[in-house]
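Trainee: when you get a sec, could you give me coordinates for this:
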Amino acid sequence: MTENQSIRNFCIIAHIDHGKSTLADRILDLCHTIPKQKMRDQVLDRMDLERERGITIKAKAVRLEYFSSQRNSSYVFNMIDTPGHADFSYEVSRSLAACEGAILVIDATQGVEAQTLAHTNIALAEGLAILPVINKIDLPSANPDRVCEEIENVLGPDHLPIALVSAKLGKGVEELLEKVIDFIPPPQGQAKKSLKALVFDSIYDSYRGVLPFIRIFEGLINKGIEIMIYSNKQKYQVIEIGIFNPDMKEIESLGPGEVGYISCNIKAIQDCRVGDTITLAINPTSQAVPGYKKAKPMVFCSFYPINAEGYEILKEALEKLQLNDASLMFEPDVSEALGFGFRCGFLGLLHMEIIQERIEREFDIEVVATAPHVVYHVLTKNGEIIEVKSPRDFPSAGEIEEAEEPIVEMKIITPSTAIGGVMDLCQSKRGVLQDMTYLDPNTVIIRYHLPMAEILFDFYNRLKSVSRGYASMDYEFFGYASSNLVKVDILVSKEKVDGLSFISHEENAARRSRELVTRLRKLIPRQMFTVSVQAAIGGKIIAREDVAALRKDVLAKCYGGDITRKRKLLEKQKEGKKRMKAVGKISLPQEAFLAVLQTEEQ
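Mentor: The predicted model follows:
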């Protein structure tokens, strides 16, 4: 247990690629946390996916011991390295709930970007001390003076002193740690009070069960004591207590302000959720740790195992991933074409992609994912409000009184030279301009209200294209708005494939249907009979393509001779094709389901 005054709890927040993980590496170096022979780049990014893509997916907590030569005293830093992408903003909010301060990293060449603003607003709402850091000052294109102006526009004139660092070279990092001691307040909390600890993350261990990662606000936690999960009143005995150094290291106890993990034989995954409060069984706290929001999924899609026996393995995989990623939601689902599976909710498309890849890599299950979609609200003519999470739940046109689609508030930060292209893109996606603010003469923040469904389709790539790579975006849920929506069914050989159905605004339905059936014609393998691919709204076919049949040359053996012999052979082949078509089953590849995503013009 450590004295409160010598503890500093902080996380590192930034836009993607602004150097959070590199700065975390240099701080670990300065605190001599990891032996030099074991040190590597992005040392806290443990997943292969994180290292391959060069992004942080999971927030990582680590305990550091820092000796300040200026003060001639030692300090304990509990540092959390957080993701930068918008799809993992829930990881950031969880990290901020466990801290008193945040290091806000801004690239000296890029300046303030969309996620910089988003993370800053979350940190300000939590009441955290924000320490601005301008990184990459060693680069020839760095412009710290311009970035300082942008920081003042975001944080106001009375912000904390700005630190200038080069995380790659280690320049200015020691001065930054001294500023952390000066400006990030030590945790408040008394050891004599009843235990109150926040579960900010957790993992599943095959031998020890669920291991909650906790931040203690009040009281002490020791080995052998009986604790209680506040939400469900379940009681457990603490077997092991530890800290992250950065690997798990067992210690005797944790006190106010400290961060660590506990092992107490929690076998059921659902018994200890992220955001829960842990307290003592004999003297529980009167109220839970406040202000912890539940994640709200923005994008839904269904996962189905390739083989029926993979259903239980997929269920177990999703439960374990949900324990580690509280923003993942799932429920059982069934499809006529794909069998039993799970409908899953995600914060965005990258989040969905990462979860699918983690299922396939970590649990060795091959899954088919349906096209992603958002949740619509439909008011039926008998006054019932339906929450439509899947296109097949969408009622027929005759039953609908009004349909609503989710709207997001999109903030786009772009160079002023690209304003025209960005606005044209947003208008083409049915966006409504809210306002425009200049950060400086060359940089502008444009705020739009856009349908969530429209930004699923290649919006980010096209934004980068029209701004030559300089624009950045961030969005948050705004509300629901009335819209003229229709459900488009896809029929393959006149059989409805519910995994390919989609809901669209009426004015876009015909164009998207034509593009989709054209793509499917190229993706569906050719059979020994003609396969028709149709798009229909209700009973009306609005688009059709045919996948040509593979044909055996039955006339090859006929050289010369009477034409009636050739006709007889062709008629026989035709009859065979008809019989084959009646019993033939079409096997759709995974790419066919992803084709729904790519129905926008490139």
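
Trainee: every contact and neighbour count from this point should use C-alpha atoms.
Mentor: Will do.

Trainee: so where does residue 444 fall, helix or strand?
Mentor: Assessed by DSSP states H and E, residue 444 sits inside strand 443-451.

Trainee: residue 434 too?
Mentor: Assigned by DSSP H and E, residue 434 falls in strand 432-440.

Trainee: list the helices and strands the strand holding residue 444 packs on?
Mentor: strand 400-415, strand 432-440 (3 or more CA pairs under 8 Å, 6 or more residues apart in numbering; DSSP states H and E).

Trainee: if we can go back for a sec, buried ones in the strand holding residue 434?
Mentor: 433, 438, 439 (16 or more other CA atoms under 10 Å).

Trainee: what element comes up after the strand holding residue 444 heading to the C-terminus?
Mentor: helix 452-455.

Trainee: how far does that following helix sit from its chain's centre?
Mentor: 16 Å (CA atoms, centre = their mean, to the nearest Å).

Trainee: can you list contacts of that helix?
Mentor: Contacting residues not belonging to helix 452-455 are listed as 298, 373, 374, 405, 406, 407, 408, 429, 430 [CA atoms under 8 Å, 6 or more residues apart in numbering].

Trainee: between the strand holding residue 444 and strand 400-415, how big is the angle?
Mentor: 170 degrees (axes from the mean of the first three to the mean of the last three CA atoms, to 10 degrees).

Trainee: need the contact partners of strand 443-451.
Mentor: Contacts of strand 443-451 (CA under 8 Å, 6+ apart): 405-416, 426, 429-439, 478.

Trainee: sequence B follows; please return its structure for comparison with A:
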Amino acid sequence: MTDRSHIRNFSIIAHIDHGKSTLADRLIQYTGGLTEREMSEQVLDNMDIERERGITIKAQTVRLKYTAKDGETYELNLMDTPGHVDFAYEVSRSLAACEGALLVVDAAQGVEAQTLANVYQSIEHDHEILPVLNKIDLPAAEPERVRNEIEEIIGLDASDAVMASAKSGIGIQDILEQVVEKIPAPGGDRDAPLKAMLVDSWYDPYLGVVILVRVIDGVLTKGQRIKFMAQGTEHLVDRVGCMRPKIEQLPELAAGEIGFITAQIKEVSQTAVGDTITTVKDGAAEALPGFKEVQSVVFCGLFPVDAADFEKLRESISKLRLNDASFTFEMETSAALGQGFRCGFLGLLHLEIIQERLTREYDLDLITTAPSVVYRMVMNDGSEQFLHNPADMPDVVKIADIEEPWIEATIYCPDEYLGGILKLCQDRRGVQKNLTYVGDRAQVVYELPLNEVVFDFYDRLKSISRGYASFDYHQIGLRSGDLVKMNILVNGDPVDALSMIVHRAAAESRGRHMCERLKDLIPRHLFKIPVQAAIGGKVIARETIAAMRKDVTAKCYGGDISRKKKLLDKQKKGKAKMREYGNVSIPQEAFIAALKMGDEA
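Mentor: Below is the predicted model:
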């Protein structure tokens, strides 16, 4: 058992792609956690998609042994946290399990939006924060400028920031020495009733659900009956251990330590991140603060391109749910797209990851409907309803008010792109709150409706700024808005998969854009097809798909003109009848293209 004064719990926080996972690799390698042969790039990122995109999706932990220059051996618990805003709650729980953090900043790129968001969370937890300037061996690196940025923007003293290059292995020992010297040892009372925080969990096909825990007080041992205080469930601990990064079983986890337990739990959904674990007998009286239920923010429909794949999709989604409790789904039937699922996600990146995993790991072809957010509707009788799917919106006459979620967004960009970014935010109904400069970089703070951001805001931001802008946001609650449901009608019939909720001011341009897209995508029939965008009974945009022309007079040679007129009249009547009873078949490709492009109004 390690003496508590020799334990150091710390996490690495950084913006996406600033070298967080590579630094974790070097620390593992330097302390002998893995041999050269066992080592792989981004060893803590165990999903292919994490390695390809250079992002961390699941928080991982590893226990390292390090003998410092003072001759003492220390136990270092390293947390590699996700960097993306979608996983902000998971990051907050990982940070709550630590006493300090390494702030990794790219010496070429400088401080970016998510660096700030995560640093502020770390400051809230009273962490000792150690700045690390990474990638100093790059030709574009400007360590002095970045050091000043850290001091000016964040207000941290960066005079003794470690100069490092995770790729080349420069400065790794200096980082470890600073961790040992500056990060405080964990507190806690070994003899108090058990109190442990559930930091994260994942599904293992052999062990069941593996739960990552930080023991605050007391001792966790094999054979204990434990209770999850928020869920109210009881379990028997059958394995206690830590990751080095290979699994190693231990007799116990005492106050101040981070490790894992298994308790024959079959579903990740039973283990809520941030929950407090205590013993059934003589347990803790109060749960740890900071727990909250994870809420889905963005919703969209997932439908198989081939209707025969529906069962395969159901099975695949259920398997994914085993490993990701923040992803929710329920069955949905669409007249246009057949059977599918309405799914809830933490944000757009989460949606993209789930969609890509379904396509890759389960070999599915999917149609994704346009993403939407959750609206709160106050009805005339005073009751409230939450709307996840625009197609389910009740009659407008019954609704007194509709509220939509708003966010506060922080955008960092070089000065030259500021004009285009301000225009983009204004077009998306943004309210400017702040604009400050650090050197030649601007920091803009905007309040924006989430509905406008879930479409293509991030892509547009990146294209306007040529990839130099960084973007971070957090939710600030619901606000009332003049929102309407816009239906798309093809030949007079509403297409439920294309209906969306928009602000009244933007409805016309969005509707016109959608109609123009569909006009190009729907093949011509033997009769005219009107494509309309409508709010209630009022049509706000229309395009007409011309009929395919069949020359009925081709075989009519010579004779009186009345013969030709008679044939043309007969054709006219036939076309009118056809328009009345004819069905318009919209090919799947048209749906996919319309749903992909429908958000670029």
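
Trainee: picking up where we left off before, measure the mean distance from the strand holding residue 444 of structure 1 to structure 2 post-superposition.
Mentor: Superposing on structure 2 and averaging over aligned pairs (mean CA distance after the TM-score superposition for structure 1), strand 443-451 of structure 1 comes out at 1.6 Å.

Trainee: all strands of the stretch 151-300 of structure 1, in order?
Mentor: Under the criterion DSSP state E, counting those that start in this stretch, the stretch 151-300 of structure 1 contains strands at 163-164, 196-205, 209-218, 221-222, 226-229, 235-237, 240-244, 248-251, 253-254, 259-263, 277-280, 299-305.

Trainee: most neighbours per residue, which of those?
Mentor: strand 277-280 (a mean of 26; mean count of other CA atoms under 10 Å).

Trainee: mean shift between it and structure 2?
Mentor: Between strand 277-280 of structure 1 and the aligned residues of structure 2, the post-superposition mean distance stands at 1.8 Å (mean CA distance after the TM-score superposition for structure 1).

Trainee: counting contacts, what elements does that strand pack onto?
Mentor: Other elements packing on strand 277-280 of structure 1 under the criterion 3+ CA pairs under 8 Å, 6+ apart are strand 196-205, strand 226-229.

Trainee: nearest to residue 105 of structure 1, out of those?
Mentor: Among these, the nearest to residue 105 of structure 1 by CA to CA is strand 196-205 (22.3 Å).

Trainee: mean per-residue distance, the closest one versus structure 2.
Mentor: Mean deviation for strand 196-205 of structure 1: 1.8 Å (mean CA distance after the TM-score superposition for structure 1).

Trainee: can you give the distance of that strand from its chain's centre?
Mentor: On the basis of CA atoms, centre = their mean, strand 196-205 of structure 1 sits 20 Å off its chain's mean C-alpha point.

Trainee: which strands and helices sit next to that strand?
Mentor: On a contact count with 3+ CA pairs under 8 Å, 6+ apart, strand 196-205 of structure 1 meets helix 89-97, strand 209-218, strand 277-280, helix 311-324.

Trainee: residue 392 of structure 1 contacts residue 501, doesn't it?
Mentor: Yes. Counting by CA atoms under 8 Å, residue 392 of structure 1 does reach residue 501; the two are 7.3 Å apart.

Trainee: pick out whichever of these two has more residues nearby.
Mentor: Ranked by neighbour count (other CA atoms under 10 Å), residue 392 of structure 1 and residue 501 place residue 501 first, with 23 against 19.

Trainee: could you pull up the residues touching the more buried one?
Mentor: Each residue near residue 501 of structure 1 by CA under 8 Å, 6+ apart is listed here: 391, 392, 487, 488, 489, 490.

Trainee: nearest residue to it other than its sequence neighbours?
Mentor: residue 489 (4.7 Å; CA to CA, 6 or more residues apart in numbering).
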